[in-house]
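*Asks:* Dropping a prediction and its sequence here:
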Amino acid sequence: MIPRTEYPVSAQIPEDAEFWMPAEEDIPEEEGIGYFRGVWMILGVAAEEAQTMVSVEAAQIAVIDDLARSGAMFEEIAHACDTGLVDGVGDASIRRQLLERIPSLSAEEPDDFYGDLGDLEVGVAALSHALSYIGGVPVASCRGHVTEHRWSDNPAVYAALDQQRAEWLAPLLREAGCGFHIGPGRTEFLAIDAPSIMESNALARLIVDRFDGVDRFDRWLDLSAL
């Protein structure tokens, strides 16, 4: 089972959207932008990387959906996907199945685990990379947590998006069952949220499948200058 938050989503772009995009001088050498903690820049994701991320995440979500029987078990299994370590999964049978079905996971502390999902959480990793693929700037993400307090109750990715990209995304959000909002104190960014990690991954796949190349939008950043 995949936990789902029932709430009204809206794919309409908020009227007070600022559509701010960073310039080269706004990109830090370390960390990310927006004063979020523990974040980093994900810029210039290529098509193959975005496609792989969507597929890998979808496969992990399918395993989670098959094995989780409660919200608490969902958290344990999803956390294993995030960290690469299954020791936090209480059920020994589930641990064995995870090691068999997701080869990147380990029963022992990995020496240097970057992970199939690029050190992001399952359910928002693919969307973060898809937004970067179309030239947006993901700045923070959270898949939502059932058993512990985090800054989002459901999957959400904050991103710097200009008006062109936001307008192109809006019908895809509607199709996937996702929505826009602007978070308190983060008015320069658009947040994309979803009722569950199923919808957020579905949106990532739509973005990757429908995007027809960087020439569709104006280029706002010269990555070679960074």
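*Replies:* That came through fine. Note that this is a predicted model, so its numbers are computed, not measured.
*Asks:* For the rest of this, base every contact and every neighbour count on C-alpha atoms.
*Replies:* Fine.
*Asks:* Now do the contacts for the nearest residue to residue 113 once chain neighbours are set aside.
*Replies:* Nearest residue to residue 113 in three dimensions, chain neighbours excluded: residue 84, at 6.7 Å (CA to CA, 6 or more residues apart in numbering). Taking CA atoms under 8 Å, 6 or more residues apart in numbering, we find residue 84 in contact with 104, 105, 106, 110, 113, 115.
*Asks:* for comparison:
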Amino acid sequence: MIPTADVDVDPAFPADLSMGLPDEDDVDEEGYGYFRDVWTIGAVDRDEAVRMIEEERRLVNLVDQASGTPAEYEAIARAVEVGELESLPPGYADQHPDSELVRIVGRDLEDSSPLDALELGVAGLSYAMASIGCFTAASCRSHHSDNSWSDRPVIFFAAERPTVEWLTPLVRESGCGYSDGSERAPRLLVLEAPSITNFMELADRVIHQAKHHDPVKAPSDV
């Protein structure tokens, strides 16, 4: 039960917005854009991005199969992300003690997060974008709660104009869109979508297309 938001997104190339990577002096331990609890992913190669995309899809499929409502999806997804059996729906761990999902959630807390502490549905795309030279500043899969800071899946990012031009047809084909993130910091754009399924499709398209066509050398006639 992967939630879908009833929102419209604009897949048009954001020609009127400022673009470019942030200056090194503008990025510190708090990241870029005055977000909380963020960190810089840094350089990512294609193989790293592919591994993240594949692991994310495996985990999302498990959570999807185990949940029947948005509330159940939220509880199980959070349990996977933070490694807390207590976050699973009441009684789930007792009813399915040998399930792969319970094993993943009950992992040793000293082990690394399955998605490097990123959320389900935004991790793969964040890594895919980093692998083509984008700077990702923050992300949110959107949560079934009153505390969610976004009503739709979003990734705030910065990139050079040719990279955004290269990315735009893939954004359109996957049902995603752009919006202006510059209220947070100059040159920030927002990738947004109705569902993380759109983001996962976009991640696949980015990795596949980048294998055959360098985004830095992409044509500008999008």
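*Replies:* Nice, I can see it. Being a predicted model, the structure only gives us computed values, none of them experimental.
*Asks:* that older thread, show the buried residues in the contacts of residue 84 of structure 1.
*Replies:* With burial judged by 16 or more other CA atoms under 10 Å, the buried subset of those is 104, 105, 106, 113, 115.
*Asks:* what separates the residue nearest the centre of structure 2 from residue 81 of structure 2, distance-wise?
*Replies:* Using CA atoms, centre = their mean, the residue of structure 2 that lies closest to the mean C-alpha position is residue 122, 1.4 Å off. Distance, residue 122 of structure 2 to residue 81 of structure 2, using CA to CA, to the nearest Å: 12 Å.
*Asks:* same thing with residue 52 of structure 2?
*Replies:* 14 Å.
*Asks:* who touches both of those two?
*Replies:* Overlap of the contact sets of residue 52 of structure 2 and residue 81 (by CA under 8 Å, 6+ apart) consists of residue 115.
*Asks:* In space, what's closest to the corresponding residue of structure 1 for residue 162 of structure 2 - neighbours in sequence excluded?
*Replies:* For residue 162 of structure 2, the aligned residue in structure 1 is residue 164 (criterion: TM-score structural alignment). Take residue 164 of structure 1 and drop its neighbours on the chain: the residue closest to it by CA to CA, 6+ apart is residue 217, 6.7 Å away.
*Asks:* what about the one you found, how many neighbours?
*Replies:* By other CA atoms under 10 Å, the residues close to residue 217 of structure 1 number 14.
*Asks:* how much does the top helix by length along structure 1 stray from structure 2?
*Replies:* For structure 1, the helix with the greatest residue count under DSSP state H is helix 47-67. Taken over the aligned residues, the distance from helix 47-67 of structure 1 to structure 2 averages 0.9 Å (mean CA distance after the TM-score superposition for structure 1).
*Asks:* Surely residue 78 of structure 1 is in contact with residue 65?
*Replies:* No: with contacts counted by CA atoms under 8 Å, residue 78 of structure 1 stays clear of residue 65, the gap being 9.9 Å.
*Asks:* all helices in structure 1, in order from the N-terminus.
*Replies:* Applying DSSP H to structure 1 gives helices spanning 47-67, 71-83, 92-101, 125-133, 163-176, 197-210.
*Asks:* Just say which of those is most tucked in.
*Replies:* Stretch with highest mean neighbour count among the helices of structure 1: helix 125-133 (a mean of 28; mean count of other CA atoms under 10 Å).
*Asks:* In structure 2, which residue range corresponds to it?
*Replies:* Counting by TM-score structural alignment, helix 125-133 of structure 1 pairs with residues 123-131 of structure 2.
*Asks:* Give me the contact list for that stretch.
*Replies:* 41-46, 48-50, 52-54, 56, 115, 135-136, 155, 199-200, 202-203, 206-207.
*Asks:* First-to-last residue distance for stretch 126-144 of structure 1?
*Replies:* End-to-end distance (CA to CA), stretch 126-144 of structure 1: 15 Å.
*Asks:* Equivalent analysis for stretch 1-14 of structure 2, please.
*Replies:* 32 Å.
*Asks:* Can you find the partner of residue 154 of structure 1 in structure 2?
*Replies:* Aligned counterpart of residue 154 of structure 1 in structure 2: residue 152 (TM-score structural alignment).
*Asks:* So that match is in contact with residue 142, correct?
*Replies:* Yes: applying CA under 8 Å, one finds residue 152 of structure 2 in contact with residue 142, separated by 5.2 Å.
*Asks:* mind checking how far the nearest residue to residue 9 of structure 2 once chain neighbours are set aside is from residue 106 of structure 2?
*Replies:* With sequence-adjacent residues excluded and distances taken as CA to CA, 6+ apart, residue 9 of structure 2 is closest to residue 177, at 4.8 Å. In this view, residue 177 of structure 2 and residue 106 of structure 2 are 36 Å apart by CA to CA.
*Asks:* of those two, who's got more company?
*Replies:* More crowded of residue 177 of structure 2 and residue 106, by other CA under 10 Å: residue 177, with 24 against 17.
*Asks:* Who are the packing partners of the longest helix of structure 1?
*Replies:* Helices and strands touching helix 47-67 of structure 1, as assessed by 3 or more CA pairs under 8 Å, 6 or more residues apart in numbering; DSSP states H and E, comprise helix 71-83, helix 92-101, helix 125-133, helix 197-210.
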